[in-house]
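A.B. asks: Sequence and predicted structure are below.
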Amino acid sequence: MPDWLHIVVRATSALVILFVLTRILGKKQISQLTFFEYVIGITLGDLAGVISTDVESNFLHGVIAILVWCLIPFFLELFTLKSKTLRTWFEGKGTVLIKEGKVLEDNLKKERFTADELLQQLRTKSVFRLADVEFAMLESSGDLSVLLKSEHQPLTPKHLNMKLVTEKPTQTVVMDGVVQNEPLAAAGRGPGWLHTELDKIGVTKENVFLGQVDTHGELTVDLYDDKLQVPEPSARPMLLATLKKCEADLELFSLTTNREQAKLMYEECSRQLTKVIQSVTTILKS
């Protein structure tokens, strides 16, 4: 067998073996690496390169070496699932760099972190003032976790006592001009509804690059023809406007009626509808 063909076979075999073993080891091997996983990754890459190009070496010996370097971490990971001590030993633990708004210089020195590196890591978290930080920890993966002071944290609907609907995954119901029946069913819609919605905005499914149904059941599309303007969904604004019109009508009826009982009924209905409008306004405006 020619050397070049020998190398092709060995390299292909090494690639397949590494792919299978990486799938067995799991997603952690391709995410943020710990010290131990970093060493394993470098060694496996070196072994794969050697057995791929060194035609004089024994291929089987190289495969055995790769198996050893994969199986030992695999079994160690199983053991570390049940032992915090082993997890700390092999994966390390986080180091607090900022506590109660104060930089812990001793911990910085321990991790060989300079002030410039700390500020750089903070900037990657969109934090440009050290004084805004309440707590920061350097994780074992090398990533910096940051907790801002309360007054600098972004507002959430809970802070404003707003109730929102439970978010559901957005379903892609049209892709490359082809209707995706399974996501369409998961969104609680059918082909008839989809064609009706496409007719409303005046496009055909063949012209739709991507079509998605959001949490509120509204269809948004991206077209192949970028010059064609697609109208924004108007169902929620129209519903809000209708509710406000009904509220105004009830108030008008209460003012124009001469019957006291009817007047009280209209006023009560108007108050109840006002509460409903206040509770759904955020949803219908979003």
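C.D. replies: Thanks, I have the structure now.
A.B. asks: drop to CA atoms for contacts and neighbour counts, all remaining ones
C.D. replies: Fine.
A.B. asks: need the contact list for residue 285.
C.D. replies: Remark: with contacts taken as CA atoms under 8 Å, 6 or more residues apart in numbering, residue 285 is in contact with 236, 237.
A.B. asks: okay, now the one to match up with it:
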Amino acid sequence: MPEWLTIVIRALGTLVFLFVLTRILGKKQISQLTFFEYVIGITLGDLAGNISTEVESNYWHGVIAILVWCLVPLLLEILTLKSKTLRIWFEGRGRVMIKDGKILEDNLKKERYTADELLEQLRTKSIFRVADVEFALLEPSGDLSVLLKSENQPLTPKHLGMKLVTEKPTQAVMVDGVVQNEPLAAAGRGPGWLQTELEKLGVIKENVFLGQVNTHGELTVDLYDDKLKVPEPSERPALLATLKKCEADLELYSLTTQNEEAKMMYEACSVQLTKAIQQVHTLLRM
């Protein structure tokens, strides 16, 4: 057998073997590398390269070595799930770098961190003043977790006393001009509704590259023909305008009627409708 073919076969076999072992080890090994896992990754890469290209060496000896280097971290991961001491030993622990807007220089020295490196980490999170930080923790993975002071945190609907609907995943109901029945059903819609919405937008299915249904059940599309302008969904703004018109009509009726009982009824309905509009105003205006 030619030497190049031997290398191809060994490399493909090693690739499949490593893929299977990586699936067994789980996603954590990919997303968060601790010091120990970093060493494991480097060693596995070196072993995989050696057994793929060194045709004189015993292939199965290399496979056994890779198996050992994968089974040991798997066993340690199981043990660390049950022991916090082992978890700290192998994965390390976080260290506070900033507290109450002040840098803890001693902790920086322990982590061999410079002020420039700390500022760089803060800038990646769009933070440019240390004084704005309430708390910053260097995680075992090397990432910096930051909590801003209350006055520097962004406003949320909760701060403004607004109630929003629970967000649902956006469903891709059309891809490459083809209707995706499962996402369409998950969005609580049917083919008839989809066709009606496309007609409202004035587009045909064949021209739709991507169609999505958002949390509010509205269809948005991206067309193959980028020169065509697709109107924005207008159902919610139209509903808000209708509610406001009804509110104004009720107030007008209460002012123009001569019947006291009818006047009181119109005023009560107007007040109730005003409260309802206030509750849904933010949702319908978005």
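C.D. replies: Here it is on my side, so go on. These numbers were taken from a predicted model, which means no experiment stands behind them.
A.B. asks: where do the helices sit along structure 2?
C.D. replies: Using DSSP state H, the helices assigned to structure 2 run over residues 3-25, 28-31, 35-53, 59-82, 84-91, 105-110, 115-123, 181-186, 191-201, 235-256, 260-285.
A.B. asks: so can I have TSV of the ones you listed showing distance to residue 208 of structure 2?
C.D. replies: Conversion of those to TSV gives the following (distance: least, CA to CA, whole Å):
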stretch	distance to residue 208 of structure 2
helix 3-25	37
helix 28-31	35
helix 35-53	44
helix 59-82	47
helix 84-91	49
helix 105-110	54
helix 115-123	40
helix 181-186	15
helix 191-201	9
helix 235-256	21
helix 260-285	26
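A.B. asks: Show me the one of these that comes nearest residue 224 of structure 2.
C.D. replies: Proximity of the helices of structure 2 to residue 224 of structure 2 was assessed by CA to CA; the nearest stretch is helix 191-201, lying at 14.4 Å.
A.B. asks: Next, count neighbours for residue 62 of structure 2.
C.D. replies: Summarising burial for residue 62 of structure 2: neighbours were counted as other CA atoms under 10 Å, giving 18.
A.B. asks: Equivalent analysis for residue 158 of structure 1, please.
C.D. replies: 9.
A.B. asks: likewise the one 5 residues further on?
C.D. replies: Here the count is done by other CA under 10 Å, and residue 163 of structure 1 has 12 residues near it.
A.B. asks: Same question for residue 252 of structure 1.
C.D. replies: Here the number of neighbours of residue 252 of structure 1 (other CA under 10 Å) works out to 15.
A.B. asks: starting at the chain centroid, how far to stretch 58-78 of structure 1?
C.D. replies: Per CA atoms, centre = their mean, to the nearest Å, the displacement of stretch 58-78 of structure 1 from the mean C-alpha position of its chain is 33 Å.
A.B. asks: Show me what counts as buried in that stretch.
C.D. replies: Buried positions in stretch 58-78 of structure 1, judged by neighbour count with 16 or more other CA atoms under 10 Å: 59, 62, 63, 66, 69, 70, 73, 77.
A.B. asks: before we move on, back to that, so which of the helices of structure 2 is nearest residue 162 of structure 2?
C.D. replies: The minimum distance between residue 162 of structure 2 and these falls on helix 260-285, with 7.6 Å, by CA to CA.
A.B. asks: Relative to structure 1, which residues correspond to the closest one?
C.D. replies: The aligned range for helix 260-285 of structure 2 in structure 1 is 260-285, by TM-score structural alignment.
A.B. asks: Buried residues, the matching stretch. List them.
C.D. replies: Within stretch 260-285 of structure 1, the residues that count as buried by 16+ other CA under 10 Å are 263, 266, 267, 270, 273, 274, 277, 283, 284.
A.B. asks: same deal with stretch 212-227 of structure 2?
C.D. replies: Using 16+ other CA under 10 Å as the test for burial, stretch 212-227 of structure 2 gives 212, 213, 214, 218, 219, 220, 221, 222, 223.
A.B. asks: ok, so of the residues you listed, who is nearest residue 87 of structure 2?
C.D. replies: If you rank the buried residues of stretch 212-227 of structure 2 by distance to residue 87 of structure 2 using CA to CA, residue 214 comes first, at 41.8 Å.
A.B. asks: Residue 96 of structure 2 against residue 134, yeah?
C.D. replies: No: shown here, residue 96 of structure 2 and residue 134 do not form a contact pair, counting by CA atoms under 8 Å, at 11.0 Å.
A.B. asks: Can you tell me the centre-most residue of structure 2?
C.D. replies: By CA atoms, centre = their mean, structure 2 has its centre lying nearest to residue 169, at 10.9 Å.
A.B. asks: and the gap between the nearest residue to that residue once chain neighbours are set aside and residue 4 of structure 2?
C.D. replies: For residue 169 of structure 2, ignoring the flanking residues on the chain, the nearest one in space by CA to CA, 6 or more residues apart in numbering is residue 215 at 6.7 Å. Going from residue 215 of structure 2 to residue 4 of structure 2 by CA to CA, to the nearest Å gives 55 Å.
A.B. asks: circling back: tell me which residue of structure 1 matches up with the residue nearest to residue 169 of structure 2.
C.D. replies: Taking TM-score structural alignment as the alignment basis, one finds that residue 215 of structure 2 is matched in structure 1 by residue 215.
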